[in-house]
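Peer 1: Need a 3D model of the sequence below.
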Amino acid sequence: MTATKIWTIYLSGEIHSNWREELEEGARARGLPVEFHAPVTNHGASDDCGVHILGSEEKKFWHDNKGANMNAIRTRTLIERADIVVVRFGEKYKQWNAAFDAGYASALGKSIITMHGDDHQHALKEVDAAALAVTQTPAQIVDILDYVIHGKLN
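Peer 2: You can find the predicted model right below:
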């Protein structure tokens, strides 16, 4: 009996909507053999983890630097282990960290799927050029995962 591969998917980017939950629910509904990972999506915890664990900083730069470095341990590790990296660019904020994650994943030769609206198309043209698929909805990503894993269309 052959074991089914469990695909590891890293979900990078925007943290202000429920796109991750929609994607995970869609994959679960189709019974896809996937395991999802993500950055810490609690904004306060992500921003303050460094000073909470390692001590306060007088200057905001060093406060942010401690947190960014601690978050990078998680992000780098999970991107390196991922089979596919999904990068979501939201409407409300510029996600510089998501663009960095996409570049890091690209440098590692990872398969990248981006997700954003038409209004970001021009700004993200280089990121999209590195992606193997450019999507607008979690449902499209679920369709891609289903096709890639099973090799057939629904």
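
Peer 1: all contacts plus neighbour counts: C-alpha atoms, from now on.
Peer 2: OK.

Peer 1: show me where this structure has strands.
Peer 2: If DSSP state E is used as the criterion, the strands of the chain fall at 7-13, 34-37, 84-88, 111-115, 133-135.

Peer 1: Identify the residues contacting the last one?
Peer 2: Right, strand 133-135. The contact list for strand 133-135 (Cα atoms under 8 Å, 6 or more residues apart in numbering) reads 112-116, 128, 141.

Peer 1: The fourth one too?
Peer 2: By Cα under 8 Å, 6+ apart, the list of residues contacting strand 111-115 from outside reads 83-89, 102, 105-106, 128, 130-138, 141.

Peer 1: picking up where we left off before, can you tell me which of the strands of the chain is most buried?
Peer 2: strand 84-88 (a mean of 27; mean count of other Cα atoms under 10 Å).

Peer 1: And the contacts of that one?
Peer 2: 7-14, 79, 98-99, 101-102, 105, 110-116.

Peer 1: One more, so I can put them side by side:
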Amino acid sequence: MKLSVYLSGEIHTDWREAIANGVQQAGLEVELTGPNTNHAASDDCGDEILGAEDTPFWKDHKAAKINALRTRKLIADADIVVVRFGDKYKQWNAAFDAGYAAALGKSLIVQHDPSLTHPLKEVDAAAMATCETPQQVVEILQYINRDQ
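Peer 2: Coordinates of the predicted model:
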């Protein structure tokens, strides 16, 4: 069974690569998609495409809308959405993606450190699985792909 899996969440660690490597090593038919993880390109796409803005609000507003075009399309097309929350920075976009995926009725896997269990309790409650490592995500995908 071929699955489309959208990988949302923090961009400061190699968790996406760990999942991609695990999927490849397991020989799974999984297409991995995700947001633009080039921070500067993501932040500047509005200015680059639609013209520079003088105020930070409008620069961010244009970039957010352009990035949302990609995010909405890829989440809508995904069979499963994986959202990882890291221990650094506030990942408001990841929480938004989790809520959007849940509202669409998408199967949701949430990955985070146990120290984030309390602040993410509502997100975890919407998930079909909550785990701590990329390897656990790969193992869930392997289980889904089992013939028996």
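
Peer 1: what's the spacing between the residue lying farthest from the centre of structure 2 and Thr13 of structure 2?
Peer 2: In structure 2, the residue that sits farthest from the middle, by Cα atoms, centre = their mean, is Asp54; the gap is 30.4 Å. Noted for Asp54 of structure 2: a distance of 32 Å to Thr13 of structure 2, by Cα to Cα, to the nearest Å.

Peer 1: that older thread, dump the strands of structure 1 to JSON lines, plus distance to Ile73 of structure 1.
Peer 2: Below are the strands of structure 1 laid out as JSON lines (distance: least, Cα to Cα, whole Å):
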{"stretch": "strand 7-13", "distance to Ile73 of structure 1": "14"}
{"stretch": "strand 34-37", "distance to Ile73 of structure 1": "14"}
{"stretch": "strand 84-88", "distance to Ile73 of structure 1": "16"}
{"stretch": "strand 111-115", "distance to Ile73 of structure 1": "20"}
{"stretch": "strand 133-135", "distance to Ile73 of structure 1": "27"}
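
Peer 1: which residues of structure 1 does stretch 44-57 of structure 2 align to?
Peer 2: On the basis of TM-score structural alignment, stretch 44-57 of structure 2 is assigned to residues 48-61 in structure 1.

Peer 1: whoops, I mixed them up, stretch 99-111 of structure 2
Peer 2: Mapped onto structure 1 using TM-score structural alignment, stretch 99-111 of structure 2 spans residues 103-115.

Peer 1: Now do the helices in structure 2.
Peer 2: Per DSSP state H, structure 2 carries helices over the ranges 15-26, 39-50, 56-77, 92-103, 121-126, 134-144.

Peer 1: and these as CSV, adding mean neighbour count and distance to Thr33 of structure 2?
Peer 2: Shown next, in CSV, are the helices of structure 2 (neighbours: other Cα atoms under 10 Å; distance: least, Cα to Cα, whole Å):
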stretch, mean neighbour count, distance to Thr33 of structure 2
helix 15-26, 16, 10
helix 39-50, 15, 16
helix 56-77, 16, 7
helix 92-103, 18, 13
helix 121-126, 16, 21
helix 134-144, 17, 15
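
Peer 1: how about TSV for those, with distance to Leu32 of structure 2 added?
Peer 2: As requested, the helices of structure 2 are exported to TSV (distance: least, Cα to Cα, whole Å):
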stretch	distance to Leu32 of structure 2
helix 15-26	7
helix 39-50	19
helix 56-77	10
helix 92-103	16
helix 121-126	21
helix 134-144	12
